[in-house]
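Visitor: Kindly return the folded structure for what I paste below:
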Amino acid sequence: MILRNRILVLLAALAALAAVAVASVLHASARADRRDRAQPGGPRVTSGTVTLTTPGRMVFRNMAWGPHRDELTTVPATDPSGPRTASGVKCLRFYAASGTGVCLQAVHGAVSDTYRAVILDAHLKERARYDVPGIPSRARVSPTGHFAAWTAFVGGDSYAGTNFSTRAAIVDVRTGKLTPSLEAYRVLKDGRVYRAADLNFWGVTFARDDRTFYATMATKGRTYLVRGDLRARTVTTLHPNVECPSLSPDGNRIAFKKRVRGLPKDAPWRLYVLDLRTMRETPLAEPRSVDDQAVWRDTHTLVYALPGDYGADLYTIPADGSGKPRRISTAAVSPVFVG
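Guide: All right, here's what the predicted structure looks like:
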């Protein structure tokens, strides 16, 4: 065979191999597309308009597999398992109040991911963005919409153990003034100024006065509920063994997860409610370990996430210790109820 014919044969073989490769990729892509568009038993999700001011809605991160996974999605609050309208805006964690949203996002890079906090207006348009130093875990907005907070893991990736480090930030969304870490605040513990190299803060929740907030502080292997003062830039310890606090709409109670002795190390929590006037704890009727910052649906009801087939499902429970847990939505996390 002459050289020219050998080259032609080689080129033909390479073309055939390329065609096979392209066909395989297209076939796999088509299968993935069919899977995304028709997940058996999954919620129905379609594109549409999502706002943070439409009354009677629940807005949340959609976890259902498909083209709208991780997008902010809305349903009627009275029908949380109904068809979903997706916004196109993707978040890892989300919260909103009074038309202001905070969306914690991953930015995928060629070598590694970075993270950011995006402040959203009522129509989910970006108002500002801030770098987040690690994996996002919690997000909150003050009832007035004037302040936003987020927590990130900067070492470790789970609250279950003890080998982790967190960073909690607060921003005034009106001025853009950012406090990158609550470690800059003065700590008052047992009536005295407290200093320690191992301080960690997470799980901020705001009161209505645009001054008071609550959070978890950890030091020396223990956790505490702290009350913060945005003007004085102080945090004061109030009660031990409180994680991921969530302030009730009336400002009198804190829902939280509590480490209970004897439970597995990777599932150590139970849901409780603390009365801030009496410091009396009430265990809730959820027997499973909840690793979430619960949301108050109203003054009587809590909503929280537990692991599910798509990553997470939402459950509800009475806040007075009665009743039993009820699943209200599959493939959902980070719920917000718009009045």
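
Visitor: Only C-alpha atoms from now on, for both contacts and neighbour counts.
Guide: Will do.

Visitor: so what's Ala106 closest to, chain neighbours aside?
Guide: Computed as Cα to Cα, 6 or more residues apart in numbering, the closest residue to Ala106 that is not its neighbour in sequence is Tyr115, at 4.6 Å.

Visitor: And for Leu182?
Guide: Ala168 is the one closest to Leu182 (Cα to Cα, 6+ apart), at 5.9 Å.

Visitor: Pull the number of nearby residues for the one you found.
Guide: Neighbour count for Ala168, taken as other Cα atoms under 10 Å: 27.

Visitor: Could you do Ala12 as well?
Guide: By other Cα under 10 Å, 12 other residues sit near Ala12.

Visitor: again with the one 5 residues further on
Guide: Using other Cα under 10 Å as the criterion, Leu17 is surrounded by 12 other residues.

Visitor: Which helix or strand contains it?
Guide: Taking DSSP states H and E as the definition, Leu17 sits inside helix 3-37.

Visitor: Quick one: the strands in the stretch 51-200 of the chain, in order.
Guide: Here the stretch 51-200 of the chain has its strands, by DSSP state E, counting those that start in this stretch, at 57-62, 71-76, 84-90, 93-97, 100-108, 113-120, 126-132, 135-141, 147-155, 165-172, 178-179, 186-189, 192-194, 200-206.

Visitor: what's the shortest one packed up against?
Guide: Taking 3 or more Cα pairs under 8 Å, 6 or more residues apart in numbering; DSSP states H and E as the contact definition, the neighbouring helices and strands of strand 178-179 are strand 165-172.

Visitor: this one next, for a side-by-side:
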Amino acid sequence: MTLRSRVLILVSALAVLAGVAAASVLHASARAGLRDQARPGGPRITSGRLTLTGGGHRVVFRNMAWGPHRDELVSAPATDPSGPRTASGVKCLRFHAASGTGVCLRAVHGPVQDTYRAVILDARLRERAHYDVPGIPSRARVSPSGRFAAWTAFVGGDSYAGTAFSTRAAIVDTRTGRLTPTLEAYRIVRDGRPYRAADVNFWGVTFAADDRTFYATMATRGSTYLVRGDLRARTLTTLHANVECPSLSPDGTRIAYKKRVEGAPEDAPWRLYVLELRTGRETALAEPRSVDDQLVWRDARTLVYALPGDYGADLYTVPADGTGTARRLTGAAVSPAYVG
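Guide: Modelled structure (predicted):
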């Protein structure tokens, strides 16, 4: 056999092997996609372009369905959140967006352990800035104007906490990049008097439309409080007891939140309420289960939140006035934001 013949045979064999390898990859990819879409009751998901503005009223959230797009931000029509999903390729553990600005809390995988990062996204989900997060991400919010973003993390190592976790809430000005790494730097006023304590914790920031006022939860000495924050004066003032993970209504008059109730199991202690800020009147919502989430206002009348589901979490909705019943909105989803 001549050298030329041997070379031709070798080239032909390599071409066949390359073709087999390519076919195997395509077949595996197709099967992965089918697993993601054909699982009974699972959503249909395709890659595509996702933006935080324009394109009609949509809901963007973290996809929890198993498959190649798990943990990616996906979008679906707000009128049909259980319909087909468009996957962005951007992965987040927690997410929120408003006015074309998003905040994505994500894991950064390292050789020894994971670290966490808060990433500010533009309307096309491109990174504008990022900030280290000192613990496991828990909550995320963007102000209605997109000017400010906030996040909460569970952290360890505080001297007063011993081996337990505490929380750290941060706020950043997305225009200037000025970061307040912890609300513990703010001056606290409780019951009209200055207040200081080593065990103070904050979490669950929610913003008003004036780019100055915000609300959050403060915990100290075994109690929780709704506090009103002032970004300019750098103060926090207590307003109401037993409020966790507040969410301000679009008109700025009501706070939706979870509240610990007497007689509830220790592992399921919360129920959902809405507080009228002017009168202090509380309304229990028609959700009988314990909800550990920061609610999102879909509109002035409807709240959305997550509960455990087969894939990790499902989204539910309930009227904000205490009437009606809770119902499942869509499966395999968490951290919703309404955009468009």
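
Visitor: Ser91 of structure 2 and Phe165 of structure 2, how far apart?
Guide: Actually, residue 91 of structure 2 is Lys. It isn't Ser. 25 Å (Cα to Cα, to the nearest Å).

Visitor: quick one, which of those two is more surrounded?
Guide: The neighbour count for Lys91 of structure 2 versus Phe165, taken as other Cα under 10 Å, is higher for Lys91 (20 against 13).

Visitor: Who are the contact partners of the more buried one?
Guide: Arg62, Asp71, Glu72, Leu73, Arg106 (Cα atoms under 8 Å, 6 or more residues apart in numbering).

Visitor: Quick check: closest non-adjacent residue to Leu275 of structure 2.
Guide: Spatial nearest neighbour of Leu275 of structure 2, chain neighbours left out: Glu282 (4.6 Å); criterion: Cα to Cα, 6+ apart.

Visitor: Could you do Leu230 of structure 1 as well?
Guide: Leaving aside its chain neighbours, Leu230 of structure 1 sits nearest to Arg211 (5.0 Å; criterion: Cα to Cα, 6+ apart).

Visitor: swap in Thr73 of structure 1?
Guide: Ala86 is the one closest to Thr73 of structure 1 (Cα to Cα, 6+ apart), at 4.3 Å.

Visitor: Equivalent analysis for Ala268 of structure 2, please.
Guide: Counting by Cα to Cα, 6+ apart, Ala268 of structure 2 lies nearest to Ser290, which is 5.2 Å off, once chain neighbours are set aside.

Visitor: Equivalent analysis for Phe154 of structure 2, please.
Guide: Leaving out its chain neighbours, Phe154 of structure 2 is closest to Thr167 (Cα to Cα, 6+ apart), at 4.6 Å.

Visitor: Also Trp296 of structure 1?
Guide: Spatial nearest neighbour of Trp296 of structure 1, excluding adjacent residues (Cα to Cα, 6+ apart): Leu302 at 4.6 Å.

Visitor: what sits up against the host helix or strand of that neighbour?
Guide: Element membership of Leu302 of structure 1 [criterion: DSSP H and E] is strand 301-306. Residues outside strand 301-306 of structure 1 that contact it (Cα under 8 Å, 6+ apart) are 290-297, 312-319, 332-335.

Visitor: once aligned to structure 2, how far is that strand on average?
Guide: Compared with structure 2 after the fit, strand 301-306 of structure 1 shows a mean deviation of 0.4 Å (mean Cα distance after the TM-score superposition for structure 1).

Visitor: That strand: which residues count as buried?
Guide: Neighbour-count burial for strand 301-306 of structure 1, with 16 or more other Cα atoms under 10 Å as criterion, is recorded at Leu302, Val303, Tyr304, Ala305, Leu306.

Visitor: Skipping its backbone neighbours, what lies nearest the third one in space?
Guide: Excluding the flanking residues, the one nearest Tyr304 of structure 1 by Cα to Cα, 6+ apart is Ala294, at 4.7 Å.
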